[in-house]
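Chemist: requesting a structural model of the entry that follows:
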Amino acid sequence: MARSRSDSLLLPLDPGKPDFATERRLMRDGVPFVVGIDEAGRGPLAGPVVAAAVILDPRKIPDGLDDSKRLTARKREELFDIILKTALASGIASVAAPSIDATDILKAALEAMRRATCGLSILPAHALIDGRDVPRGLPCPGTAMIKGDQRSVSIAAASILAKVSRDRMMAQAGRHYPLYGLETHAGYGTEFHRNAMEIHGPVVGLHRFSFAPLKNREI
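Modeler: Coordinates of the predicted model:
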């Protein structure tokens, strides 16, 4: 899937807490619905990449929204339910490991973002996307925002939905494949996970064979 970097917003290295300023500016310019988009799971050796898209209600923005990486697991779980209850619309989509291997992780992440956005019950008028790339095939124009999950509460909300959804998927995978400890490391390349792959071998459909060390046949 092709991508575009033509509409990117470079942000400070430490943008601080996210707010609704970018969304309000767009709304003042006549944009009725602004969607925030983010993904989770680009780096792991196993499992899907998961993306979320969220249109927040300006009158019901949850307190405490932030980059999911800066929140505790308990806080993410708490905000996950609040976001789903208060948002005007939300969508979650994933792309599995075999599809990641068939393309690459960036294309897979952008495709997950596209699917999450196209699944919204409300048609967005503009998208704010965390990172450098705007997925092609969105139903609206988009702006890529570096560190967007630390600047826009809409993107922060999406980061929380994506992270919690993926963690739950990996916990479920851990129950099916108990030898790999997926519920504890969510598929990342911890020493335990790498040792488990070396002893028991990788799982087709779960592990990413295009990622090192599997790509380099070190295991």
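Chemist: hey, let's count contacts and neighbours off CA atoms from now on
Modeler: Fine.
Chemist: mind listing what's buried in the biggest helix by length in the chain?
Modeler: For the chain, the helix with the greatest residue count under DSSP state H is helix 153-176. Residues 153-167, 169-171, 173-174 are the ones in helix 153-176 that count as buried (16 or more other CA atoms under 10 Å).
Chemist: kindly report the same for stretch 80-92.
Modeler: Quick answer for stretch 80-92 (16+ other CA under 10 Å): F80, I82, I83, L84, T86, A87, L88, A89, S90, G91, I92.
Chemist: got TSV for these, with distance to G36 too?
Modeler: What follows is these, written out as TSV (distance: CA to CA, whole Å):
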residue	distance to G36
F80	15
I82	16
I83	12
L84	14
T86	15
A87	11
L88	12
A89	11
S90	9
G91	10
I92	12
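Chemist: restricted to strands, list these.
Modeler: A89, S90, G91, I92 (DSSP state E).
Chemist: the longest helix of the chain: what's the following helix or strand?
Modeler: helix 182-185 (DSSP states H and E).
Chemist: before we compare anything, build this one as well:
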Amino acid sequence: MQSADTLTAKGRQTREGIERAARKLFAERGFHGTTLADITSAAGKSSAAFYRYYTDKEDLLYSLAESFLHDVVMPSGLTVHLPESPEDTGFFTAVVTGYWNMFSQNIGIMIAVNQLADTRPRFADVQNEFRRFGIDMVAATVRRAREQGYAADVDPLLTGAAIALLFENFTVVSLRPSGLGLDVGDADAITTLSTIWRKTLYGN
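Modeler: I've put the predicted structure just below:
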């Protein structure tokens, strides 16, 4: 297999095409419903081309998940400032908008990782890294609210876990057909999640 660092321009283009096809198919069909042949066909590449970059479909998903986590998700937290006051609705809206857009564009990865996490430890580890990131961010806002005289009876870590997991499940269910009959637009989803988060801390 070739590493990303040694790829030619054509090689990068081939690899990106395979990854793009996988993201789309994982979002539509899930990991188990997508075959390696589906991915190479959608990318317009041969199986031989696939094996130049990945050992199998799981290796491809793991590479996508690690890249998403460390190159996209983690850096996004570096620019987040905590809410200035209960009236700082802009904080919640901005953070949730960034979250929603980020995960909308990568929902196939999240769906596939979720499907493998129960039986593949390395995917459980990646999933937990995603979750810890969300938990830590929410917990930090609980601590800020406490400094401001609010949320005295709210445990930062448990509340962080509750809200982060709520966000995760709401996002996964809302962004693909679920059979629940929910028609969730981006603006409604962002308003709903940011309101729940803010009111949990400030109660108004």
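Chemist: TM value for the aligned chains?
Modeler: After superposition, the two chains reach a TM-score (TM-score structural alignment, normalised by the length of structure 2) of 0.36; 112 aligned residues with a CA RMSD of 5.0 Å.
Chemist: quick revisit: which other helices and strands does the longest helix of structure 1 contact?
Modeler: strand 34-40, strand 49-55, helix 73-86, strand 89-95, strand 126-130, helix 182-185 (3 or more CA pairs under 8 Å, 6 or more residues apart in numbering; DSSP states H and E).
Chemist: tell me the contacts of I155 of structure 1?
Modeler: Contact partners of I155 of structure 1, counting by CA atoms under 8 Å, 6 or more residues apart in numbering, are V35, G36, I37, D38, A53, V54, L128, I129, D130, G148, D149.
Chemist: I'd like the distance between the third one and A102 of structure 1.
Modeler: Taken as CA to CA, to the nearest Å, the spacing of I37 of structure 1 relative to A102 of structure 1 amounts to 23 Å.
Chemist: so between these two, which is more surrounded?
Modeler: The residue with more neighbours, out of I37 of structure 1 and A102, is I37; 37 against 13, by other CA atoms under 10 Å.
Chemist: for the more buried one, give its distance to N195 of structure 1.
Modeler: In terms of CA to CA, I37 of structure 1 sits 34 Å off from N195 of structure 1.
Chemist: equivalent analysis for A112 of structure 1, please.
Modeler: Counting by CA to CA, the gap from A112 of structure 1 to N195 of structure 1 is 30 Å.
Chemist: now E77 of structure 1: closest residue in space, sequence neighbours ignored.
Modeler: V164 (6.6 Å; CA to CA, 6 or more residues apart in numbering).
Chemist: residue contacts, the one you found?
Modeler: Taking CA under 8 Å, 6+ apart as the test, what V164 of structure 1 contacts is R76, E77, F80.
Chemist: could the residues you listed go into TSV alongside distance to G142 of structure 1?
Modeler: Listed next are the contacts of V164 of structure 1 as TSV, based on distance: CA to CA, whole Å:
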residue	distance to G142 of structure 1
R76	26
E77	28
F80	24
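Chemist: out of these, which one sits closest to M27 of structure 1?
Modeler: F80 (24.8 Å; CA to CA).
Chemist: rewinding a little: need the winner for burial among the helices and strands packed on helix 153-176 of structure 1.
Modeler: Mean neighbour count (mean count of other CA atoms under 10 Å) peaks for strand 49-55 among these, with a mean of 32.
Chemist: okay then, goodbye and thanks.
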